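Trainee: predicted model, plus sequence, below.
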Amino acid sequence: MRARRTTAALAALAAAALGAAGCGVTGAEDDSILGKDTLTIGVSPDQPGLGQLTGSTREGFDIDVAREVAKRLGVDASSLRFKNVTSASREEMLERGEVDLVVATYSITPERKTRVAFAGPYYVAHQDILVRGETTDIRNVRNLAGKRLCEVPGSVSFPRVTKEKGIAAVSAQASGYSDCLAKLQAGQLDAVSTDDLILAGLAAQALKSGGRPLKIVNSPFTDEPYGIGVRKDDTDGCEAVNKAITTMYQDGTAPKLLNKWFRLSRLDVVTTVPQFEGCD
């Protein structure tokens, strides 16, 4: 009798183990963005022209790209949720599952690819410099030596100047790029250096608000491929986002959005689909 009970107990444990394994597989599948009825997308709340939250309204190029990608993944607009991210929080929020995707001027870098996957890029921007209109002694990145340069935690822009280019700029800390804009206009720093699309949005915001006129130096010194962040193991989801980006360029949607948001900045935007970097 005891032997039969032992055999039955072992069988029950084996069945439970198989059931747990089965649940684990289902959970892994559920981690993919594919087939989801709802999506939560991380976006910036403070980047004029790209991702800006005013009251309950979100607008900008990245917001429109996020909506288009979600639509092409089969997610209805009413089932799309946005969540604020910062330059410093994007990887953590993807890893914790707080967001399904990140569309937030998220430059693809080797360091970031160790933690998350990237679809795209959906656009390749270039790092440039924004200064006050009366500034004449900052014409390129070398002129930032000794200047007060805005630094946003988690952004790669400041290290690109100081570490990659070896320019001894002085850090002027800010909470985000809208804070950089306010401090630049107030004379609390000398320059903001980041992606030209961000700078174009900041300059346009300054013009709309009637603040001190700003200008882009137009001396780009890096390529900044904007990717859509996806959880590291969701290769199928990443490839589906790549397909969505491709069709956005093929049917003219992406060029229309670039024209909508950056025409007035006089930036020479590129309207052909960028070379994808792969979902590894």
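Mentor: Here it is on my side, so go on.

Trainee: please count neighbours and contacts with C-alpha atoms only from this point.
Mentor: Fine.

Trainee: how about the helices in the stretch 51-200 of the chain?
Mentor: For the stretch 51-200 of the chain, applying DSSP state H, counting those that start in this stretch gives helices covering 61-72, 90-95, 157-159, 177-185, 196-209.

Trainee: redo the ones you listed as CSV? Include distance to residue 10 and mean neighbour count.
Mentor: Formatted as CSV, these follow (distance: least, CA to CA, whole Å; neighbours: other CA atoms under 10 Å):
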stretch, distance to residue 10, mean neighbour count
helix 61-72, 47, 21
helix 90-95, 37, 20
helix 157-159, 58, 20
helix 177-185, 61, 20
helix 196-209, 62, 21
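
Trainee: what about residue 68, distance to residue 198?
Mentor: Separation of residue 68 from residue 198 (CA to CA, to the nearest Å): 20 Å.

Trainee: make sure residue 227 is indeed in a strand.
Mentor: Yes. Assessed with DSSP: H, G, I helix; E, B strand; the rest coil, residue 227 lies in a strand.

Trainee: can you give me the neighbour number for the residue nearest to it when sequence neighbours are not counted?
Mentor: Counting by CA to CA, 6 or more residues apart in numbering, residue 121 is the residue found nearest to residue 227 once chain neighbours are left out, at 4.3 Å. Using other CA atoms under 10 Å, residue 121 is surrounded by 24 other residues.

Trainee: can you tell me how far the nearest residue to residue 161 once chain neighbours are set aside is from residue 149?
Mentor: Nearest residue to residue 161, sequence neighbours excluded (CA to CA, 6+ apart): residue 167, at 5.8 Å. From residue 167 over to residue 149 the distance is 11 Å, taken as CA to CA.

Trainee: look at those two and report which has more neighbours.
Mentor: residue 149 (28 against 19).

Trainee: another structure for you, compare them:
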Amino acid sequence: MRLKAALLLTLLAAPCLPAQAQELTGTLRKVKERGALTLGYRDASVPFSYLDGNQKPVGYAYEICLKVAEAVKAHLKLDQLEVKLNPVTSATRIPLIANGTIDLECGSTTNNADRQRQAAFTNTHFLTATRFVAKKEKGLDRTDDLKGRTVVSTSGTTSIRQINEINAARGLGMRILPAKDHAEAFLMVETGRADAFVMDDVLLAALVAGAKTPEAYAISSEAQSRPEPYAIMLRKDDAPFKAVVDAATAALYTSPEGRALYDRWFTQAIPPRGINLHLPLSEAMRKVLSSPSDSADPAAY
């Protein structure tokens, strides 16, 4: 009888444990226990995440991730939170999110239905579309102009998948080469090893702006995709952590600070060479920032 009474008292006392100790799971629990949050950054995705003149990560998406880290610290009531940095590429970003090496991927990653089977995304921070860049002297502007041409795109991206699908569907006979990163792909166009580089238009604009002779290049007027939403990537099936990230990004995007952050990276000179992308807020981007959404559906934008 005494044993039953003791067991009953134990069960009744259990709910009195601190709520957070019971409820913390997934990434929030890991961050709380380790006192650290790990960000994955890119080294050449200008202006989203790249290395500055001191080889330190900077960029629009990178700054958003730092704001999220502040929100996580406040949510967990931590006196200190170490922000660890881990480089990622187009090919490694999803595996490193999935296996727990990084907690947030701060780059230029498209949120789409295919990737949502492998990872989760917070609110959209940019809209892009797939286009191609080529030297003006080649006279390439529309997709059909690439027939029989050598085309490069970055390995592990939606762009290389899209151009392969277009090539097969239209029978254009393109020779499509994979590059390890955006810088290598653009260099292939610069040196004549490829006729065109297919990639998200904003990334192409950044590469052209930073080229030795920006006036020598043109970005196609025809897009090879519908609007594509960029967002910070996090682990799938971790609702508590996603709720914190979603709240932090929504608060940032709808605030004056969110608009200022956009202007700093898209309408002003950026490090290390002072290039300016000259991409003021479009009506679609105003909607993205004023009404945050994590939708992967291009029609939602």
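Mentor: Now that the structure is in, tell me what you want to look at. Because the structure is a prediction, the values reported are computed rather than measured.

Trainee: make CSV from the helices of the stretch 51-200 of structure 1 and add distance to residue 249 of structure 1 to it.
Mentor: Output for the helices of the stretch 51-200 of structure 1, formatted as CSV (distance: least, CA to CA, whole Å):
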stretch, distance to residue 249 of structure 1
helix 61-72, 11
helix 90-95, 26
helix 157-159, 27
helix 177-185, 28
helix 196-209, 18
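
Trainee: tell me which of those lies nearest to residue 272 of structure 1.
Mentor: Nearest of the helices of the stretch 51-200 of structure 1 to residue 272 of structure 1, taken as CA to CA: helix 61-72 at 15.1 Å.

Trainee: mean per-residue distance, that closest one versus structure 2.
Mentor: Its matched residues in structure 2 lie on average 1.9 Å from helix 61-72 of structure 1 after superposition (mean CA distance after the TM-score superposition for structure 1).

Trainee: what are the buried residues along the lengthiest helix in structure 1?
Mentor: When structure 1 is scanned for its longest helix (criterion: DSSP state H), the result is helix 2-30. Residues of helix 2-30 of structure 1 classed as buried: none (neighbour count, 16 or more other CA atoms under 10 Å).

Trainee: alignment lookup: residue 231 of structure 1 to structure 2.
Mentor: When structure 2 is aligned by TM-score structural alignment, residue 231 of structure 1 is paired with residue 235.

Trainee: residue 80 of structure 1 now?
Mentor: Aligned partner of residue 80 of structure 1 by TM-score structural alignment: residue 83.

Trainee: same check, this time on residue 163 of structure 1
Mentor: Aligned partner of residue 163 of structure 1 by TM-score structural alignment: residue 165.

Trainee: what sits against residue 141 of structure 1?
Mentor: 128, 129, 161, 167, 219, 221 (CA atoms under 8 Å, 6 or more residues apart in numbering).

Trainee: of the residues you listed, which stay in contact in structure 2?
Mentor: Counting by both residues aligned by TM-score structural alignment, their matches' CA atoms under 8 Å, the members of those that carry over to structure 2 are residue 219.

Trainee: of all the contacts of residue 141 of structure 1, which two lie farthest apart?
Mentor: 167 and 219 (15.1 Å).

Trainee: I figured residue 69 of structure 1 hits residue 245, correct?
Mentor: Yes. Counting by CA atoms under 8 Å, residue 69 of structure 1 touches residue 245, with 6.9 Å between them.

Trainee: pull up the overlap in contacts between the two.
Mentor: Common neighbours of residue 69 of structure 1 and residue 245 (CA under 8 Å, 6+ apart) do not exist.

Trainee: helix, strand or coil for residue 32 of structure 1?
Mentor: For residue 32 of structure 1, the secondary structure call by three-state DSSP comes out as coil.

Trainee: gap between the counterpart of it in structure 2 and residue 81 of structure 2?
Mentor: Aligned by TM-score structural alignment, residue 32 of structure 1 pairs with residue 27 of structure 2. Separation of residue 27 of structure 2 from residue 81 of structure 2 (CA to CA) stands at 14 Å.

Trainee: please apply the same query to residue 213 of structure 2.
Mentor: Counting by CA to CA, the gap from residue 213 of structure 2 to residue 81 of structure 2 is 43 Å.

Trainee: between the two, point out the one with more neighbours.
Mentor: Using other CA under 10 Å as the criterion, residue 213 of structure 2 and residue 81 rank with residue 81 on top: 19 against 10.

Trainee: thought the more buried one was touching residue 74?
Mentor: No. If you go by CA under 8 Å, residue 81 of structure 2 and residue 74 don't touch, sitting 9.5 Å apart.

Trainee: residue in structure 2 paired with residue 119 of structure 1?
Mentor: So residue 119 of structure 1 corresponds to residue 122, using TM-score structural alignment.

Trainee: wait, isn't its match in contact with residue 249?
Mentor: Yes. Using CA under 8 Å, residue 122 of structure 2 is in contact with residue 249, at 7.5 Å.

Trainee: now do stretch 4-20 of structure 2: distance from first to last residue.
Mentor: Rule used - CA to CA; the end-to-end distance of stretch 4-20 of structure 2 is 29 Å.

Trainee: list the contacts of the equivalent of residue 135 of structure 1 over in structure 2.
Mentor: Residue 135 of structure 1 maps onto residue 138 in structure 2 when the alignment is built from TM-score structural alignment. Going by CA under 8 Å, 6+ apart, residue 138 of structure 2 touches residue 195.
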